[in-house]
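In: 3D model of this:
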Amino acid sequence: MPIRVAGAAAGALLALVSVAAAPAQAAGYRYWSFWESDGGKPWAYATQGPATARPADGDALGFRFAVSNGTDDTSLPSVAPDFPGICGDVAKKDGTKRIAVVVDFGGPADAPPGEAPPKKPVEVGCAEVREDATGAEALAAVAKPLRYDGSAMLCGIAGYPAHGCGEQVAEKSPAPAGSASPAAAEGSGGGPSFGVLAGGAAVLALGGAAIWKARRRA
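Out: Have a look, this model is predicted:
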């Protein structure tokens, strides 16, 4: 009898912790991410916006429209930063620079409600711009019109999407196993929240009381 009660208490505690640790629905943002490549290196997430970035001759810029949870899982442009392949036929002229530009419009799953990506999923071009031109100017030379919001955030490229800018959206799939839920994140060190610990303590206390009573009857 005492063993059964203790086992039930432990089982209840494990159930409480399991429920609290269940992954919550993740939230992401739908936006144009900005990528850079210097001298044929792989795509790297840009550390500044295209309006302030000043690429050099031979660099590549990538733009990808997607729903993302952050820089770690933002989708890369589907075309490699191949400057020779994109700008190889364009000769360098005095006072100008050549920038390879890749614009990836994403897939139907990334599109805002009521919109669809262009039939041509990727736009690639070689921008010939003055030597001090920004990344935004290089982009405009290949795929305009561009649309910005009041804070200069890039919202649309080549007319897509027609509306919205960086909206938060709910992911359909749950967060990966092991990721902290909002409640767990509030606790110190990412551990179980106070509610979980308090609930577990209550379960153990009830189990201990039952064991004590059973021993007295014996």
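In: from here on, contacts and neighbour counts on C-alpha atoms
Out: Will do.
In: ok, now which ones touch residue 31?
Out: By C-alpha atoms under 8 Å, 6 or more residues apart in numbering, residue 31 lies in contact with 65-68, 155, 165-167.
In: how about a cut-off of 6 Å?
Out: 65-66, 166 (C-alpha atoms under 6 Å, 6 or more residues apart in numbering).
In: and the nearest residue to it once chain neighbours are set aside, what is it in contact with?
Out: Nearest residue to residue 31, sequence neighbours excluded (C-alpha to C-alpha, 6 or more residues apart in numbering): residue 166, at 4.6 Å. The neighbours of residue 166, taking C-alpha under 6 Å, 6+ apart as the test, are 29-31.
In: In strands, which of those residues fall?
Out: Taking DSSP state E, the ones among the contacts of residue 166 that sit in strands are 29-31.
In: quick check, nearest of these to residue 6?
Out: residue 29 (46.4 Å; C-alpha to C-alpha).
In: from what I can see that closest one touches residue 66, true?
Out: No - at 8.1 Å, residue 29 and residue 66 do not qualify as touching, with contact defined as C-alpha atoms under 6 Å.
In: next up, for comparison:
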Amino acid sequence: MNRRRRAAVLLLSAFLLLTATGQAHAAGYRYWSFWEREGGDWTYATQGPSLARPSDGDVQGFRFAVSEDSAHAVRPRGRADFADICADTPARKGTKRVALVLDFGTAADAPSGERPPARRTACARVAPDATASEALASVAKPLRYDSNALLCAISGYPEKGCGEQIAAGGERSAKGAGTSSAARDEGDGDGGGPSVGLLAGGALVLVLAAAGVWQARRRAR
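Out: Sure thing, here's the model as predicted:
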């Protein structure tokens, strides 16, 4: 009986470790990420929109989604060409034009009870020294910020919340969003396969289980 109990304890410990690993991997944050267009690709901005000062002809993007961190943030979708976005906004002396891509994300990443607006683009014509925040405010009011100047809402979306953490088994899981936005969006990176931590945890379960069985058989001889 003691041998069986020891084997059971080993298996239970491994299961709890695997569960914790999966939960840590699934945690993320719901927020607006800020992007800059460089050479036909999106690059995560190194400055916030209140500090970044785009040049005339720049393309910048905003994407609302649940992401683990900046390294795994979800990019804006769709085409992002300055000539197309600003085709109907002629240049004017003493101003600059900035093309903006506003991607409000998917229903899976939306806060409870809210529906994301359709993705859209806009051409902001602003003063030469205007920041990205000022360009955004000229075409997508109302904006909402928290006390730390974190951008919380564009055009009033979402109505509440700001960078809140979404834990494993929380609201997103209840909505059936079993994969991240990056996995659902075409061309946005990895295909949403199991994480290295999850695979390692699974391997540990097998190793501990085999060790428990071997130990029980060895002592039974």
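In: Could you check how far the residue nearest to residue 31 of the first structure is from residue 155 of the first structure?
Out: Separation of residue 166 of the first structure from residue 155 of the first structure (C-alpha to C-alpha, to the nearest Å): 7 Å.
In: Likewise for residue 124 of the first structure?
Out: Taking C-alpha to C-alpha, one finds residue 124 of the first structure at 19 Å from residue 155 of the first structure.
In: show me where the second structure has strands.
Out: Counting by DSSP E, the strands of the second structure are 28-38, 41-44, 59-67, 96-103, 120-126, 144-145, 151-153, 165-166.
In: Arrange those strands in CSV, one row each, with distance to residue 134 of the second structure as further columns.
Out: Shown next, in CSV, are the strands of the second structure (distance: least, C-alpha to C-alpha, whole Å):
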stretch, distance to residue 134 of the second structure
strand 28-38, 14
strand 41-44, 19
strand 59-67, 13
strand 96-103, 11
strand 120-126, 8
strand 144-145, 13
strand 151-153, 12
strand 165-166, 28
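In: which one of the ones you listed lies closest to residue 208 of the second structure?
Out: strand 28-38 (30.0 Å).
In: what sits against the residue most central in space within the second structure?
Out: Residue closest to the average C-alpha location in the second structure (C-alpha atoms, centre = their mean): residue 67, at 2.2 Å. Counting by C-alpha under 6 Å, 6+ apart, residue 67 of the second structure touches 28-29, 73.
In: got it, and residue 201 of the second structure?
Out: residue 18.
In: change it to 10 Å
Out: Counting by C-alpha atoms under 10 Å, 6 or more residues apart in numbering, residue 201 of the second structure makes contact with 14-22, 195, 207.
In: Okay, it and residue 17 of the second structure: tell me how far apart.
Out: For residue 201 of the second structure, the distance to residue 17 of the second structure equals 7 Å [C-alpha to C-alpha].
In: Residue 44 of the second structure too?
Out: Counting by C-alpha to C-alpha - residue 44 of the second structure and residue 17 of the second structure are separated by 33 Å.
In: Likewise for residue 174 of the second structure?
Out: Distance from residue 174 of the second structure to residue 17 of the second structure, counting by C-alpha to C-alpha: 23 Å.
In: and if you look at residue 127 of the second structure?
Out: From residue 127 of the second structure to residue 17 of the second structure the distance is 55 Å (C-alpha to C-alpha).
In: now residue 202 of the second structure
Out: 9 Å.
In: what's the burial count for residue 85 of the second structure?
Out: 20 (other C-alpha atoms under 10 Å).
In: And the helices in the first structure, which stretches?
Out: 2-21, 83-87, 135-142, 182-186, 194-217 (DSSP state H).
In: and of those helices, who's closest to residue 109 of the first structure?
Out: Among the helices of the first structure, helix 135-142 comes nearest to residue 109 of the first structure, with 24.2 Å by C-alpha to C-alpha.
In: what span of the second structure lines up against that closest one?
Out: Aligned by TM-score structural alignment, helix 135-142 of the first structure falls on residues 132-139 of the second structure.
In: And the matching stretch, what's buried?
Out: Buried residues in stretch 132-139 of the second structure, counted by 16 or more other C-alpha atoms under 10 Å: 132-136, 139.
In: my guess is residue 197 of the first structure contacts residue 14, does it?
Out: No - using C-alpha atoms under 10 Å, residue 197 of the first structure is not in contact with residue 14, being 11.2 Å away.
In: so what's the residue lying closest to residue 21 of the first structure once chain neighbours are set aside up against?
Out: When the adjacent residues along the chain are set aside, residue 21 of the first structure lies closest to residue 181, with 6.8 Å between them (C-alpha to C-alpha, 6+ apart). Contact partners of residue 181 of the first structure, counting by C-alpha under 10 Å, 6+ apart, are 20-26, 175, 190, 192-193.
In: Now list the buried members of the contacts of residue 67 of the second structure.
Out: When those are checked for burial by 16+ other C-alpha under 10 Å, the buried set is 28-29, 73.
In: ok, of these, which one's closest to residue 101 of the second structure?
Out: Nearest to residue 101 of the second structure among those is residue 73, at 15.7 Å by C-alpha to C-alpha.
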